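>>> Quick one: sequence and predicted model below, then my questions.
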Amino acid sequence: MVSSVRLGAALAVALTLGACGPKGPPVAVEAKHPKRTWIEAGSATPRPYVSPYETVSGCPTTLAQAESVDRVIERGCGPVRVTPDYRLEAGSLTIEAGARLEFEASAGLFIGYSHTARLEIRGEPDAPVVLTSASAAPTPGSWEGLRLFPAAAGSSLAHVELEYAGDRERSALYVEAPEVSVERMRLRDCAGTAVHVSGDGWLARYRGNTLSGLSSPVAMLITPASATAFEGDNEFPPGSRIHVLKGFIRRSGRWGDPGVPFIVTGVIDVAGADEPATLEFAPGVELRFTEGAYINVGYYD
């Protein structure tokens, strides 16, 4: 059974919950300061961050082995063939506008699995980055897709075309990293769900993206913290929906209207971590609840 709630323009909804923990008299605590990440006697000025990894810039013909580098694939490069043996162990991968990467079967971009790493795709409106299959006759699921694991925090994708990727377990774009931004992405002809955000991962921004040719009506699986990323200029196939997984909302935010229903599939707890958390819904947001699902406010107050 699925219940539905639509929040119209005349209805403003805000759910507020205080910080977790028992109530009681004020407790004196030691002032906390950010931990210094530099060593510089007699000075409070941090030294500029210097990556420990070698910077490699250019237009490679293939990416075929694990590496720990700060790699820049330069503007207009390609096609760059990516084999299943490629992965970024640590460092960063920057892909500039107009580059084209073609992936063999079982290949993908796997970022931030065990060490800190970052993916930055810098496409432009007239020069998108293209990530596609190396097959002469590609079909949905011809390659693995993008995997942003927990250590890939702050990764960003802009003006990228992502096609023929994914599988039924982890989708074409799989995110376990926090604070990931996705803007002006065109994702098409993927296997399974297009975008899956799981664990402690969350989207900071999801704007101007177009999904098409999907094999599932569940266009996205997201964590509750990701629902605040939506702005009203995304496009989904008719009949699509976004499934919101169970979890906590620790920070205040506003769920935007993606133009398709949010399906709440479990218990969502609104529970501020260090200060009250306020959850708002933009006019037009449609919430549907599976059996046993609800939004829980006040339990941890």
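Arrived safely, thanks for sending.
>>> Could you use CA atoms for every contact and neighbour count after this?
Noted.
>>> Span of stretch 118-132 from start to end?
Stretch 118-132 has an end-to-end distance of 20 Å (Cα to Cα, to the nearest Å).
>>> buried residues in it?
118, 119, 120, 121, 122, 123, 127, 128, 129, 130, 131, 132 (16 or more other Cα atoms under 10 Å).
>>> Mind picking the two most distant members of these?
By the measure Cα to Cα, 118 and 127 form the most distant pair in the buried residues of stretch 118-132, at 21.6 Å.
>>> I'd say residue 57 and residue 72 touch.
Yes - the criterion here is Cα atoms under 8 Å, and residue 57 meets it with residue 72 at 4.6 Å.
>>> neighbour count winner among these two?
Set residue 57 next to residue 72 and count neighbours by other Cα atoms under 10 Å: residue 72 wins out with 18 against 12.
>>> so who does the more buried one touch?
By Cα atoms under 8 Å, 6 or more residues apart in numbering, residue 72 lies in contact with 55, 56, 57, 58, 93, 94, 95, 96.
>>> repeat for residue 96
72, 73, 74, 75, 76, 121, 122, 123, 129.
>>> just curious, which of these is nearest to residue 293?
residue 121 (36.4 Å).
>>> Second structure follows, compare the two:
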Amino acid sequence: MRLLLICLLLPLSLAFLSCDEDDGGGPSLDTTDPTITIVQPADGATLAAGNILIRATATDDDEVDRVEFYVDGTKIGEDDDDALTVYEYTWNASAAAAGSHSIRARAVDASDNDASDTVAVTISGGAGPTYHSDNITTDEIWYKADNPHIVTQDIAVWEGGSLTIKPGCIVKFDEDAGIGCGWTTEGEIVAVGKADTTILFTSNETSPAPGDWEGFGFFEGTTSSTRFSYCTVEYAGAVDGQAIYVAWGGVLRMDHSTIRHGAGRGIYYEHAGHVEQFHDNTITDCGSFPLALDPEYVRHLGTGNDYTGNDEGYDAIEIYYGGVETNSTWLDQGVPYRITENSNVWVGTMEAPIILTIEAGTTIEFESNAEMTIGNVVLAGLIAEGTSTEPITFTSAAESPAPGDWNQVWIAADAVDAQCRLSYCVFEYGGGGGGGGGGSLWISSAVPDVEDCSFGYSSAYGIYVEGDAYPAPATLESENTFYGNASGEVGEAAP
């Protein structure tokens, strides 16, 4: 009996001792902060603008989860390789202002304990400031060594002039100053930076604000070699709001660049002015739409662009009245295309069929009384083939959408039937135009292929058909989905 009692009590004793040792029965809580030291650059170092390697050593009694790196209070990146004791990040300081900057490294362990170390460094300036106030009519080059470049008034690059801006240049603009290129005569601007040595165009104000300076204008004499690459344009838009204006046939090629803190639109183009080779750009924190353009030139918008973070309601690509007269693909840009109030975007030419292809996942928003027309007196086709997971959406631009907010997509008599295919599309809140009997999709003497689409909340019919030939209403009803349409699913004109 004594042996049995000992066997029963021994595990309980061990359990009691174990609970007593960890002060309550649960796993011990890690309250120990990690340690961290910045080992490069040295505190008080003077550095040239460009890529600056920041290195820090960090340890913890358990495990360092990550080390975050900050410059002047803004996080620039982190290193989360927990197999290391030396953590690093490269700061692209090519556009950093000359003067003192604070670098902080913050180590965080798995329990969110943290510790920081801070050093101060000085970014050396160039030989400047270098002032610019004269129009450019010959070949001129601006160098990083002459930073900062100060533009004191409007400058024209014209009459055969060429301005080359080298990587690492910092160009500041006085109040209401700007640069125009190719006004009535030939001009060229080549501002090509590098991934690690960008070009900065910014305000010369001590406390910069949107609209401090005008921005850039590119006009009919702009040469085909004009290009912005790895550039940042910020705080522009003093005249009419846009940071970059492209008009009268002017063309700007742009890649890997940023427009930010603008007073209005990022880029506005009209009268056949447009951008080409437009990819890997960011337009953010602007007071209006990132882009505003003629529908003919949507085809030049490439991949890798980011148009988010602008003022509320403006994260969209603004498209105004006009035609698509070249075979085009509208890519899903991650934000909607928005057709402006009272605008008709029409597709086609009288000489040859023009096909507009819309990529799966794309959203097209319509403001009041706006519409899209395919093949009215001109030859055209529309290929809008979404998928079950990435539908193509035609909808209202209103913050609180309602039936009849916009007119319709009209497939008219001169549409090429074989080039009109709609699948996995969503049509909502249309029917406001009253075309025929009214419908979000209006088919008039055409026989497009429409299947697996959804039609909802029209102020009239989901689809309205009329004319000499059109898809059978019963087929349209059976092959598509309808909901909440005021007049019904498919309306048919009287014979």
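Received the coordinates, thanks. Keep in mind that this is a model prediction, so the values were computed, not measured.
>>> Compare the contacts of residue 72 of structure 1 with structure 2 and list the overlap.
Among those, the ones still in contact in structure 2 (both residues aligned by TM-score structural alignment, their matches' Cα atoms under 8 Å) are 93, 94, 95, 96.
>>> What is the equivalent residue in structure 2 for the third one?
Yep, that's residue 95 of structure 1 we're talking about. When structure 2 is aligned by TM-score structural alignment, residue 95 of structure 1 is paired with residue 165.
>>> count of neighbours near residue 291 of structure 2?
For residue 291 of structure 2, the neighbour count with other Cα under 10 Å is 21.
>>> aligned partner of it in structure 1?
By TM-score structural alignment, residue 291 of structure 2 lines up with residue 220.
>>> Let me see the contact set for the residue mapped onto residue 180 of structure 1 from structure 2.
The alignment partner of residue 180 of structure 1 in structure 2, by TM-score structural alignment, is residue 252. By Cα under 8 Å, 6+ apart, the residues touching residue 252 of structure 2 are 218, 224, 226, 227, 228, 246, 274, 275, 276.
>>> quick revisit: which of the contacts of residue 96 of structure 1 are still contacts in structure 2?
Retained in structure 2 from those, counting by both residues aligned by TM-score structural alignment, their matches' Cα under 8 Å: 72, 73, 74, 75, 121, 122, 123, 129.
>>> Just the residues you listed: which are in strands?
72, 73, 121, 122, 129 (DSSP state E).
>>> Surely residue 190 of structure 1 touches residue 161?
No - assessed by Cα under 8 Å, residue 190 of structure 1 is found out of contact with residue 161, at 11.7 Å.
>>> which of the two has more neighbours?
Counted by other Cα under 10 Å, residue 190 of structure 1 and residue 161 do not tie: residue 190 has more neighbours, with 31 against 18.
>>> any idea which helix or strand carries the alignment partner in structure 2 of that one?
Residue correspondence to structure 2 (TM-score structural alignment): residue 190 of structure 1 is matched to residue 262. Assessed by DSSP states H and E, residue 262 of structure 2 sits outside every helix and strand.
>>> excluding its backbone neighbours, what's nearest residue 262 of structure 2?
Counting by Cα to Cα, 6 or more residues apart in numbering, residue 262 of structure 2 lies nearest to residue 286, which is 4.4 Å off, once chain neighbours are set aside.
>>> shouldn't that neighbour be in contact with residue 265?
Yes - at 6.3 Å, residue 286 of structure 2 and residue 265 qualify as touching, with contact defined as Cα under 8 Å.
>>> for the contacts of residue 96 of structure 1, which one is nearest residue 208 of structure 1?
Checking these one by one against residue 208 of structure 1 (Cα to Cα), the nearest turns out to be residue 123, at 13.5 Å.
>>> and residue 83 of structure 1, what does it touch?
62, 63, 64, 65, 103, 104, 105, 106, 107, 108.
>>> switch to 7 Å and redo it
63, 64, 103, 104, 107 (Cα atoms under 7 Å, 6 or more residues apart in numbering).
>>> Just name the closest of these to residue 169 of structure 1, please.
Relative to residue 169 of structure 1, the closest of these is residue 107; by Cα to Cα it sits at 15.3 Å.
>>> any idea which element the counterpart of residue 317 of structure 2 in structure 1 lies in?
Using TM-score structural alignment, the partner of residue 317 of structure 2 in structure 1 is residue 242. Residue 242 of structure 1 belongs to strand 241-244 when assigned by DSSP H and E.
>>> That strand vs structure 2, average offset?
When structure 2 is superposed, strand 241-244 of structure 1 averages 0.8 Å from its matched positions, counting by mean Cα distance after the TM-score superposition for structure 1.
>>> just checking, what packs against that strand?
Helices and strands touching strand 241-244 of structure 1, by 3 or more Cα pairs under 7 Å, 6 or more residues apart in numbering; DSSP states H and E, are strand 218-222, strand 262-264.
>>> who's in contact with the first one?
This points to strand 218-222 of structure 1. For strand 218-222 of structure 1, contacts defined as Cα under 7 Å, 6+ apart pick out 193, 194, 195, 196, 197, 198, 240, 241, 242, 243, 244, 245.
>>> likewise stretch 9-16 of structure 2?
Applying Cα under 7 Å, 6+ apart, stretch 9-16 of structure 2 has no contact partners.
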